[in-house]
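**Q** Sequence first, predicted model second:
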Amino acid sequence: MDKFYQRVPKRPFDSSSSSNSINEVISDEQDPPSDPAQRKPILDYNPNERDRIRRYYLIEGHGPCQPHNHVFPQRNFSGAMRRFNPSWFGLHKVWLEYSIEKDAAFCLCCYLFRPENLGSGGGTNFVGEGFRNWKKATKSFEEHVGDSLSWHNQARKKCLDLMNQAQSIRAVVNKQTVRQERDYRMQLGAIVDCVKFLCRQGLAFRGHDESESSFNEGNFRELLRFLGDHNEEIDKVIFDKAPQNLKLIAPEIQKDIVNACAEETTKDIIAELGDELFSVLIDEARDASTKEQMAVVIRFVNKSGSVVERFLGIVHVSDTTALCLKAALENLFGKHGLSLSRLRGQGYDGASNMSGEFNGLKALIMNENESAYYVHCFAHQLQLTLVAVANNHAQVGLFFQMVARLLNVTGGSCKRRDQLRDEARINVVEAISSEEIVTGSGLNQESSLARAGDTRWSSHFNTLNSLVVLFSPTFRVIEQIEMDGSTWQQRSEARGLRREIQNFEFVFVLLLMRDTLIITHNLSQTLQCKSQDMVNAIRLVNIAKQRLQHMRDSGWELLLKKVCAFCEKHSIKVPSMEEEYFDNPRYQTGTTNLHYYRVDLFNTVIDMQLKELNDRFNETNTQLLICMSCLDPRNSFSAFDIEKLVQLAQFYPSDFNQFELPILNSQLENYILDVQDDRVFLEVSTILELSEKMVKTNRHNAHPLVYKLVKLGLILPVATASVERAFSAMNIVKTSMRSRMGDQWMNDCLITFIEKDLFKRVSNERIMERFQNMKARRGILI
């Protein structure tokens, strides 16, 4: 064999080339870039993929890249400053595109169908490098379009032919009858109904075995079969009664329909946003397959004056550096026609790659848009306040360590959890029989010890509150483990815990931390409301500080009374406050119990809480928020200050130019006289209520610049709770049993699941039309 064929030496394995090829495959499966400057030539795609790419750009909702709200930069043309005019989009809606990256205009139709060797009809400016001569834009656009036989119009006609399935070769050859068209519409409509139901519930589609003889076909097939069993017309057009090559039950079809649902829902979100300014909330988390995901939520004021937070999407980021996060955010914004120049706020959880002063995502965005002010999530700061106190106070830190051990011992097995539930049930029955607690609907439900976590807001309060309620059942379970533990380690650990929780100091710290945390817990729950505004959030933080200070000044006697009553109820010895405190029986401390518990614990813990709150919520000292507080409508607009509100407008130079500032001053004078004389505004207490009242009474048109200030105050983010809710939804949609979900598949399911209120209003007709336009289908939807 070697005589006729020469052996080719084996080449060494090149990991870089292998990784590059893998990356190319992965990138081909992802959505093509929206910015025209980032696209590769259409002829560089595989011939079998070109129609898919063309349909992606032509389908309604994607279409030409036309960022209407972008702040277009100016350039010097022969001594005159000129820029791209967004009104050109309206004149050339079908084909004109704009690249934010290159500040240049492109033609979508010529990009999709222009021959490679074409050099006439406007040159290659609208396809290759882009057109940037804004001085001659109008004339150049007309020359590019040309007459009916121009290359541009020929490319435009090919775009129309591609999207017109009724005139395709396949449709002409396989001409459907009227009945077949009706059956196909009914079949597709039934399948869309099933997909919409599963998306809204966050349920899995596929089953373990989808064969016809299987008893576990999966939710999609089971639901479709159930629908057919209860509707004779539908039963005639699904499964075996449908054409063999048009059953529409394959996983690819399901994914296409879900993608159509998600795209239509996102389209409604962008339509709801309109031309409004907005802020962005971002966080990162790992999914069930240990992939880093970045969730993006936008916050804006809708047409009725209400604050809205909408989930825009989730993006897989292989690298969590600030540059990669910014690139992923820009790509997502470009896909939906949004621009970073319209940002007026950023909300993160304080991670260094997000909020870094020099190289964080916050800094990178503010380098391009100085009005995109950053706000550290308020609810996260409250959690950090508790963690700081627990780490810096010795007794509090030891207390939380002991609580963690207690939870591990009592919840270490199913048997112990059942014992705790049984003891709690006995405790409730005894309390009801002695009339200590009342009965009623929803009362005295089964409960267990909640586990705290530093990354779960307000979880420490839930832990301490459950421990107070279940103290006796927990103590009895510890005693039982001490007697019946399977190993001597379990028995000795239970014995040590029993002695510790029977200590007066443990009970004192337990009730002290519960009473202080209930203040910040209520604040945290309030701050996580989507409609919360920054001015009201600052006011709530100040109220929490006042409550803590009041507790320090006059709450000692009440707390001591609670602790003594708790100890008496559970047979715990109460030491005399006048006696000397002994931390260790072998050493004398020289202080009394009163001094230790009141000064070293009570006063010190509250002082540390107050100090941390003052340090972490330093936004109250910034001039921006001081000016914004003048919008507060409480007490008949007593905080209103024209000078500071004009100064607030100067923080947003892109929204208030030098000609509008004098007009704003006059509008503010008219506005305050108008609203103070109207009884409708007397009961308004928040900026949100003020915004809604202004829209309802048409004051937003009478005082447009003032209303713009109100909206800027509302869109500044307070907490990233909506992003956290998105991650909770991600854990429902993508579980360990469904860990192989692709990124696009998961993103589509999340959008329809999280924004189900908008998704419910999306009609089946819109979904079916988008589904048909995605690719050439065997069935024609007329």
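**A** On my side now, so go ahead.
**Q** rest of the way, CA atoms for contacts and neighbours
**A** Will do.
**Q** Which stretches in the stretch 601-750 of the chain count as helices?
**A** For the stretch 601-750 of the chain, the helices identified by DSSP state H, counting those that start in this stretch occupy 604-616, 623-628, 634-637, 642-650, 660-676, 687-696, 699-702, 704-715, 721-733, 743-754, in order along the chain.
**Q** how close does residue 187 get to residue 758?
**A** Residue 187 sits 24 Å away from residue 758 when distances are taken as C-alpha to C-alpha, to the nearest Å.
**Q** ok, these two, which is more surrounded?
**A** residue 187 (22 against 16; other C-alpha atoms under 10 Å).
**Q** That one contacts residue 239, correct?
**A** No: look at residue 187 against residue 239 with C-alpha atoms under 8 Å: they stay out of range, at 9.6 Å.
**Q** Just give me the residue right at the centre of this protein.
**A** Within the chain, the residue whose C-alpha comes closest to the C-alpha centroid is residue 723; the distance, by C-alpha atoms, centre = their mean, is 2.9 Å.
**Q** try this one side by side with the last:
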Amino acid sequence: MGQKGGRDAFVSQGFDTWNKKDAFRTHVGGVDSFHSKSREKCEFLMREKQAINVVLRRQTEADDHKYKVRLRVSIIVARLLLKTVLLSIREEIDQDVFALLVDESSDVSKKEQMDIVLRYVNSLGFVKERFIGVVHVKDTSSLTLKNAINEVLTSNKLSFSQIRGQCYDGANNMSGEFDGLKALILQENDMAFYVHCFAHQLQLVVVAVAKKHDGVSDFFEQILLVVNVVCASYMIDLEGQLEIFYHSCIKDDRFTSLKGISNLSRLMVSTGKHRYYPLVYKLLKLSLILPVVTASVERCFSKMKLLKINLCNNIGDEFLNDALLCNVETEALVKVENEKVMERIQKMSARRGQI
């Protein structure tokens, strides 16, 4: 052990040996003296950027930044997935017709939310009911609801002119004859036939058709009940097509065991008859898209109540819409191809290389 110089001269006893040359040398001492260690600590203090706590904090900040970048990218990818889901729904409908199912309810934070579901027949003849969004509305007046619906449809490149059916509850703001949502949409499109969600007559017709084994014959007996919704100029052509189609079906074994008009729709597409009898198929689609109940919308509200609970009542409107879309449209979400998402990411901004 070397001599440990230094003492508490500067703090208690004072330093009075200035005239002795070796006094400072003795005070400084060796490498492990009190003076040397104090000087080392002073230098460390002056070089704060190299201090271990500063270095660790800097690394933590860098990791935090990287985490935020990864989180931001994950959110972007998730929203691109949702946009791809909506795009797939929009492409399925394209310029075809659909029915509108709407209902509104308050969430756990007492905010009025409106769920929108579209009912349509896809290119394969299958009836689909797709949730396209939940919208926070400041009030439940019919005009406010109409404007919100128009905004959602426009954002998905759809329009009121494509609506052939609308289904709501019996509240006056929804089904009022003069100033309800039904009336406002009918002013935009007089072909948007309104069906109360408790319209059991249409439901009984569908059930009756579904129970018949000789579904084709019964189908045409029931379908004549809704022929009056077709433009009069098509009546003669439609009647002619119906008769020809009927006789072609009774001679085709594939049409002898139908269980309902939805099966007839799919079978017409798979056999190509929807191209030969377009008016019959159009009438069939109109019958299929007319909604009977708003069960799909109610299921969306049930999902919303599971997502937005008391512990998570500060969820924003956009996040709620995205989360609800993921939970409701799981079938469409699974079908999203990774390549399509990567292609959309690639188009977002210029990149050094292709993904």
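**A** Okay, I see it. Fair warning: this is a prediction, and the values are worked out from it, not measured in the lab.
**Q** Can you pull the TM-score for these?
**A** The TM-score (TM-score structural alignment, normalised by the length of the second structure) is 0.74; 294 aligned residues with a C-alpha RMSD of 3.0 Å.
**Q** ok, back up a step: could I get the helices of the stretch 601-750 of the first structure as CSV with distance to residue 593 of the first structure?
**A** Converted to CSV, those look like this (distance: least, C-alpha to C-alpha, whole Å):
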stretch, distance to residue 593 of the first structure
helix 604-616, 15
helix 623-628, 44
helix 634-637, 46
helix 642-650, 52
helix 660-676, 56
helix 687-696, 49
helix 699-702, 62
helix 704-715, 50
helix 721-733, 42
helix 743-754, 54
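**Q** and residue 424 of the first structure, which of the ones you listed is closest to it?
**A** Evaluated with C-alpha to C-alpha, the helices of the stretch 601-750 of the first structure place helix 721-733 nearest to residue 424 of the first structure, the distance being 29.5 Å.
**Q** Kindly calculate the angle that the closest one makes with helix 743-754.
**A** Between the axis of helix 721-733 of the first structure and that of helix 743-754 there is an angle of 110 degrees, by axes from the mean of the first three to the mean of the last three C-alpha atoms, to 10 degrees.
**Q** So which bit of the second structure is helix 721-733 of the first structure matched to?
**A** On the basis of TM-score structural alignment, helix 721-733 of the first structure is assigned to residues 295-307 in the second structure.
**Q** related to what we said a few turns ago, I figured the residue nearest to the centre of the first structure hits residue 282, correct?
**A** Yes: under the criterion of C-alpha under 8 Å, residue 723 of the first structure is in contact with residue 282, at a separation of 6.6 Å.
**Q** just the strands in the first structure please.
**A** 75-77, 80-82, 96-99, 104-107, 278-286, 292-301, 307-316, 343-348, 374-376 (DSSP state E).
**Q** mean deviation of the fifth one from the second structure?
**A** Superposed on the second structure, strand 278-286 of the first structure shows a mean distance to its aligned partners of 0.6 Å (mean C-alpha distance after the TM-score superposition for the first structure).
**Q** equivalent range in the second structure for that strand?
**A** Here strand 278-286 of the first structure aligns to the second structure at residues 98-106, judged by TM-score structural alignment.
**Q** Return the set of buried residues in the matching stretch.
**A** Across stretch 98-106 of the second structure, burial judged by 16 or more other C-alpha atoms under 10 Å covers 98, 99, 100, 101, 102, 103, 104.
**Q** same check, this time on stretch 219-238 of the first structure
**A** Residues of stretch 219-238 of the first structure classed as buried: 219-225, 227-228, 234-235, 237-238 (neighbour count, 16+ other C-alpha under 10 Å).
**Q** Aligned to residue 315 of the first structure, what sits in the second structure?
**A** Matched across to the second structure, residue 315 of the first structure falls on residue 135, judged by TM-score structural alignment.
**Q** Correct me if wrong: that match contacts residue 319.
**A** No: applying C-alpha under 8 Å as the test, residue 135 of the second structure and residue 319 come out as separate, 11.3 Å apart.
**Q** Thanks a lot, catch you later.
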